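Chemist: Sequence and computational prediction follow.
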Amino acid sequence: MAEGKIMKALSGFYYVLSDGEIIQCRGRGVFRKQKITPLVGDYVIFQAESKTDGYIMEVCERKNELIRPPIANVDQAILVFSAVEPDFSTMLLDRFLVLIEAKDIRPIIVVNKMDLLNEKTKPIVQGYISDYRRIGYDVIETSIVTKAGLEQLLPYLEGKISVFAGQSGVGKSSLLNALRPDLQLKTNDISFHLGRGKHTTRHVELIEIGDGLVADTPGFSALEFQDIEEEQLPLCFPEFRQRSHECKFRGCTHMTEPKCAVKSALEAGDIPVYRYNHYRHFMEEIKERKTRYY
């Protein structure tokens, strides 16, 4: 028996890194009965007669896992959004942030394609960037064309397992190619007919960039709060979490309760209106999901 880390999952095979070598493995048949699915990032125990004939015998305990993208033991999520093409979406970003916060994974926001902003769009996007920085998020502004922000991003990756995630067409693969040119990951321009990017990444794989491991993941634009409960949602908004102890009622949902510190901060302009509106929208979505399932 040997130990290793799954670096890639593709077509039913798992590629496990162990002692500097990659071993191609399959999962045990019993995993399906036990509803265990090995994920990229998993630490596993395996046995192998050769480099192409291994079997994963056990999946070690995970510190966290994501469903979409399917990956485990992540230290941080690099949430890549474009300033334009496709347009910067605070609603979609807040969805990503809630899902990442719920998993206790550190989010880092990257706003790519900054070079495409014009006099009309630049103040709008810069305003959003200022809002998220004020909340406490790290926000890095990047451009593949000008190479701006790339040197700033690299130190964040050192010694970490990072997942690059975001809507299709925002430039995730292009960013990774810029950080490590020998990767030559396939990229595609945005499809203007559909208004979203064409999918270019078809599987999850951990790749080495500097002293860190990075997952380039399939793009997606739909995210559902399957595992998040009503009482958990306020904790996924840092600016709400920081003020909750000032609310009159313990366990305040910041919806209809009187003397709510979050609503007071909203009225004072200390919390962006769109963030609070997204919160209300997400809360209704979670309530509707519960009604549907019960």
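Modeler: It's in. Numbers count the residues shown, from 1 in each chain.

Chemist: From now on I want contacts and neighbour counts done on CA atoms only, so please keep to that.
Modeler: Fine.

Chemist: okay, which residue of the chain is out on the far edge from center?
Modeler: The outermost residue of the chain relative to its centre, with distances by Cα atoms, centre = their mean, is E49 at 36.3 Å.

Chemist: Tell me the buried residues in the helix or strand hosting it?
Modeler: When elements are defined using DSSP states H and E, E49 is found to belong to strand 43-50. Under the neighbour-count criterion of 16 or more other Cα atoms under 10 Å, strand 43-50 has 43-48 buried.

Chemist: same deal with stretch 235-250?
Modeler: 235-237, 239-240, 244, 247.

Chemist: Residues touching that stretch, excluding its own?
Modeler: Surrounding stretch 235-250, the residues in contact under the criterion Cα atoms under 8 Å, 6 or more residues apart in numbering are 97-99, 101-102, 135-136, 234, 251-252, 257-262, 271.

Chemist: Swap in 10 Å and give it another go.
Modeler: With contact meaning Cα atoms under 10 Å, 6 or more residues apart in numbering, stretch 235-250 is reached by 94, 97-104, 134-137, 228, 233-234, 251-254, 257-265, 270-271, 275-276, 279.

Chemist: Please compare the first structure with the one that follows:
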Amino acid sequence: MARGLIVKALSGFYYVMPDDGGETVQCRARGVFKVRGITPLVGDRVHFEVEATGEGTVTEIEPRTSELVRPPIANVDTAVLVFSIAEPAVSHLLLDRFLVHVELAGLTPIICFSKKDLGKDPQELEAAMRKYTNIGYEVFATSSVHGDGTDELVQRLTGHISVFAGQSGVGKSTLLNAMIPGLDLETREISRRLGRGKHTTRHVELIPLPQSGWIADTPGFSQLDFTIEPEELTLGFRELREAAESCKFRGCLHISEPGCAVTEGLQEGCIDPTRYEHYKVFLEEVKEAKEKRRRNPR
């Protein structure tokens, strides 16, 4: 029985890259998976059998280290959040939303500010990078046109299974084409009228890096709603999570509670006020979602 990695899933077929090399094998999944309510995912390490026709059957799925629902992918350890510095301009609210979801999913987030060549104010890029490096995030600035930062990003992702995410129109496909020689992903220009691009990726697929590791080309995170308890939101903000350990009361929501280390840190300038404002926006969303679940239990 062979062993391999599912690198693409499309129309009920799973394309498995054998560990011993060779061409990918088009496979179906055993019926027992459906009975058990299990769906093979891109990124799964699997065992499979090859039939006389050349097609295969996935017979076993190895335990997963991580699992995402949207996009559906397994065993990812790193999420690269791509946001252009211009055309469209960076939405820090959306970037923080992505960061919270990635943190709560247990993945390592990396921030990539793309289209460095289009930025008219270098200080704007420097300020954006400094804002997040001060929190402890790894930040890259890239230009697919000039090749700036692409080699460094490839080196950082070598040996990992990474997923790219970000708002539409930021040049994810263009960036991947610049990072991986010979890759020719479809790209579309940004809409002048709407100020954003269109998603060009329609299914999840793993793309091999030059040395080792894989990058998941996906349609993106299609759902960024919060389905957590209000007390858990702090876990998605690194600097708030650290400060919250010194709060006087357990279950502190860091708004107006006495002895709150987060609000104290905000007053002392240790916590970025914009990030804290975004925390409050997300907290209201979490509370509303919880109330909606209470009123309409499934």
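Modeler: Arrived safely. Given the structure is predicted, the values throughout are model-derived calculations rather than measurements.

Chemist: Farthest pair within the buried residues of stretch 235-250 of structure 1?
Modeler: Between any two of those, the greatest separation by Cα to Cα is 16.7 Å, found for C236 and C247.

Chemist: Now do the contacts for the residue most central in space within structure 2.
Modeler: Closest residue to the average C-alpha location of structure 2: A79 at 3.8 Å, with Cα atoms, centre = their mean. Going by Cα under 10 Å, 6+ apart, A79 of structure 2 touches 98-99, 102-103, 107-111, 157, 161-166, 215-216.

Chemist: Which members of these occur in strands, if any?
Modeler: 108-111, 161-165, 215-216 (DSSP state E).

Chemist: sorry, back to before: please identify the residue in structure 1 that aligns with the residue nearest to the centre of structure 2.
Modeler: Aligning on TM-score structural alignment places A79 of structure 2 opposite A77 in structure 1.

Chemist: how close does its match sit to L97 of structure 1?
Modeler: Distance of A77 of structure 1 to L97 of structure 1, computed by Cα to Cα, to the nearest Å: 9 Å.

Chemist: anything in contact with each of these two?
Modeler: Both A77 of structure 1 and L97 are in contact with 105-109, where contact means Cα under 10 Å, 6+ apart.

Chemist: Helices of the stretch 1-150 of structure 1, start to end?
Modeler: With helices called from DSSP state H, counting those that start in this stretch, the stretch 1-150 of structure 1 shows them at 30-33, 90-102, 121-135, 150-157.

Chemist: so what corresponds to V204 of structure 2 in structure 1?
Modeler: Residue correspondence, TM-score structural alignment: V204 of structure 2 in this structure matches V204 in structure 1.

Chemist: Could you do E103 of structure 2 as well?
Modeler: Counting by TM-score structural alignment, which is the criterion used here, E103 of structure 2 corresponds to E101 in structure 1.

Chemist: about what we covered before: check contacts around the match of V204 of structure 2.
Modeler: 7-10, 39-41, 69-71, 163, 214-218.

Chemist: Likewise for P210 of structure 2?
Modeler: P210 of structure 2 sits next to 154-155, 158, 179-181 when contact means Cα under 10 Å, 6+ apart.

Chemist: measure the match of E103 of structure 2 to H281 of structure 1 for me?
Modeler: Using Cα to Cα, E101 of structure 1 is found at 17 Å from H281 of structure 1.

Chemist: Between those two, which is the more surrounded one?
Modeler: For E101 of structure 1 versus H281, the count of surrounding residues by other Cα atoms under 10 Å is larger for E101: 18 against 12.

Chemist: Can you give me the distance of the more buried one to L233 of structure 1?
Modeler: Here the distance between E101 of structure 1 and L233 of structure 1 works out to 9 Å (Cα to Cα).

Chemist: L175 of structure 1 now?
Modeler: For L175 of structure 1, the distance to L233 of structure 1 equals 31 Å [Cα to Cα].

Chemist: Likewise for I108 of structure 1?
Modeler: Counting by Cα to Cα, the separation of I108 of structure 1 from L233 of structure 1 is 19 Å.

Chemist: ditto for R243 of structure 1
Modeler: Separation of R243 of structure 1 from L233 of structure 1 (Cα to Cα): 14 Å.

Chemist: neighbours around the residue nearest to S18 of structure 1 when sequence neighbours are not counted, how many?
Modeler: Taking Cα to Cα, 6 or more residues apart in numbering, and ignoring the residues beside it in sequence, S18 of structure 1 has G4 as its nearest neighbour in space, at 4.5 Å. As a burial measure, G4 of structure 1 scores 21 neighbours (other Cα under 10 Å).

Chemist: Looks like G4 of structure 1 contacts I22 (just checking).
Modeler: Yes - checked against Cα atoms under 10 Å, the pair G4 of structure 1 and I22 is within contact range at 9.1 Å.
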